[in-house]
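sequence plus predicted model, see below.
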Amino acid sequence: MSTLYLKFELCSDWHIGNGKEAGAYADAMVLKDAHGLPYLPGKGIKGLLKEAFSLCAKNQWFGDNSDALVNQLFGVEEYSGVEAQGMLQISSGRLSDGEQAYFIQHPDAKRYLYRVVQSTAIDHESGVALKGSLRSMEVVVPLVLEAEVTMNTAHPSYAASGLTEELFSRYLSEAVTMITSLGAKRHRGLGQVMVSVQPNSGE
């Protein structure tokens, strides 16, 4: 196994929803872990990475076998629903261990991680807010999250991929530059992010 670390520097408020409402507080709530802390689910990170790698592959950043490499890394889901597991295993993105420990020990401080923003739909002809269109959304303030990306070198596709740990690190570093936003309402300025690859957690 070869592990690299992704650093997500959120530069704006962001929202990944849990599909629930909270009455008068907000119409859309943020996804939180068992300790009430925000995080990026591993499945969502995998989707962002696959989209980024696919864009790079489309532009032949990884040579002639770019499309095959994306399938080897992320797996393939057939129309029949049968999945072929890829070489990558991706953890959820979370606050650093020290930050998690602090918020668990000081639960009252968690409220500073969140705020509520409101928006409304505007009638383009009159310029007046549409009746009943006011919505409130809980968002997470800008912060830094960390995730692990592990390449399974024992995977059957590893030898065929031609990847070395050094080469994969370079490809990953190039691909994450394609990720500039995440979560909901990205076209409205939420979820602006810078992603980088770190050899060790916290570097």
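Arrived safely, thanks for sending. Note that the coordinates shown come from a computational prediction; the quantities given were computed from them, not determined experimentally.

going by C-alpha atoms from here, please, whenever you check contacts or count neighbours.
Fine.

got a list of what the spatially most central residue of the chain touches?
With distances taken as C-alpha atoms, centre = their mean, Ile45 lies nearest the centre of the chain, 3.8 Å away. Contacts here follow C-alpha atoms under 8 Å, 6 or more residues apart in numbering; on that basis Ile45 touches Ile90, Ser92, Gly93.

just confirm it is within a helix.
Yes. Counting by DSSP: H, G, I helix; E, B strand; the rest coil, Ile45 is part of a helix.

and it, how far from Leu167?
Counting by C-alpha to C-alpha, to the nearest Å, the gap from Ile45 to Leu167 is 21 Å.

now the strands for the chain?
Per DSSP state E, the chain carries strands over the ranges 2-10, 76-77, 83-84, 88-90, 114-119, 135-140, 144-151, 193-198.

let me have the ones you listed in TSV, extended by mean neighbour count and distance to Gly98.
Shown next, in TSV, are the strands of the chain (neighbours: other C-alpha atoms under 10 Å; distance: least, C-alpha to C-alpha, whole Å):
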stretch	mean neighbour count	distance to Gly98
strand 2-10	21	15
strand 76-77	14	37
strand 83-84	12	37
strand 88-90	20	21
strand 114-119	14	19
strand 135-140	21	19
strand 144-151	20	12
strand 193-198	20	18
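
hold the first one in mind and look at this next one:
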Amino acid sequence: MTINYELKFFDYWHVSSGLSGGAALDSYAVKDSAGLPYVPGKTIKGLVREAAEMFWDRGDIDKCFGSRGSKVGQENNDDTTQAQCYFSSAIIDEKIAAEITSNELESNLFEIISATKIDENGIAADKSLRDIEVVLPITLIGRIENIDDKFAQNLVRALKSVKRMGLNRNRGLGRCEFKVKEL
């Protein structure tokens, strides 16, 4: 079974590429080879797994999402489980992406925001200014494949539980909603 979904962002969002811009930027948003933003499947998988852990049986979580071998107190434990479910990256719809790239509009999807630490006296702390590249609110599409029928409804529930994503999600960035389009 496959779940197709839309991931709609309501605010600026930032999923980090891990790259710094030196003096220009502290962190770039992740982009594909065409310069378009996307959310990696592993990011979605991690957030959905975190949501699923609130109401799913541990054995089913390990089957669907996979597990690592070494558990607390069990060094060198090779008891790993391969993930059954495959999480694609969430990307811009193909037709919209083609329109954006053919008109060279990729840079219009991004803004730079700045933040600084304010000390107890209300004054900006020295050397605390940070600039990050954020993506404008946009809708992405993705899918989860190879789903056992018994996992489908819990995966939908976990997807719908994810309300924020990316950097500073607890400070106003990355407010989002997953909408299941097709089961």
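Okay, I see it. Note that this is a predicted model, so its numbers are computed, not measured.

would you pull the TM-score for this pair?
For this chain pair, the superposition-based TM-score is 0.89 by TM-score structural alignment, normalised by the length of structure 2; 177 aligned residues with a C-alpha RMSD of 1.7 Å.

residue range for stretch 156-169 of structure 2 in structure 1?
Using TM-score structural alignment, stretch 156-169 of structure 2 corresponds to residues 173-186 of structure 1.

tell me the counterpart of Ala83 of structure 2 in structure 1.
Counting by TM-score structural alignment, Ala83 of structure 2 corresponds to Gly86 in structure 1.

how much space between its match and Val30 of structure 1?
Look at Gly86 of structure 1 and Val30 of structure 1: by C-alpha to C-alpha, they are 29 Å apart.

more neighbours, the two?
Val30 (23 against 20; other C-alpha atoms under 10 Å).

thought that one was touching Val116?
No. With contact defined as C-alpha atoms under 8 Å, Val30 of structure 1 does not reach Val116; the gap is 10.2 Å.

so where do the helices sit in structure 1?
Remark: helices assigned in structure 1 by DSSP state H are 42-58, 66-74, 97-105, 158-161, 165-175.

among the ones you listed, which is nearest Ser133 of structure 1?
helix 42-58 (28.7 Å; C-alpha to C-alpha).

angle of the closest one against helix 66-74?
160 degrees (axes from the mean of the first three to the mean of the last three C-alpha atoms, to 10 degrees).

and helix 42-58 of structure 1, which residues are buried?
Neighbour-count burial for helix 42-58 of structure 1 flags 42, 44-46, 48-57 (criterion: 16 or more other C-alpha atoms under 10 Å).

okay if I get those residues as TSV plus distance to Phe103 of structure 1?
Shown next, in TSV, are the buried residues of helix 42-58 of structure 1 (distance: C-alpha to C-alpha, whole Å):
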residue	distance to Phe103 of structure 1
Gly42	22
Gly44	24
Ile45	23
Lys46	27
Leu48	28
Leu49	29
Lys50	32
Glu51	33
Ala52	32
Phe53	34
Ser54	37
Leu55	37
Cys56	38
Ala57	40
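
picking up where we left off before, would you turn the strands of structure 1 into TSV with distance to Leu182 of structure 1?
Converted to TSV, these look like this (distance: least, C-alpha to C-alpha, whole Å):
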stretch	distance to Leu182 of structure 1
strand 2-10	9
strand 76-77	23
strand 83-84	25
strand 88-90	16
strand 114-119	17
strand 135-140	12
strand 144-151	13
strand 193-198	7
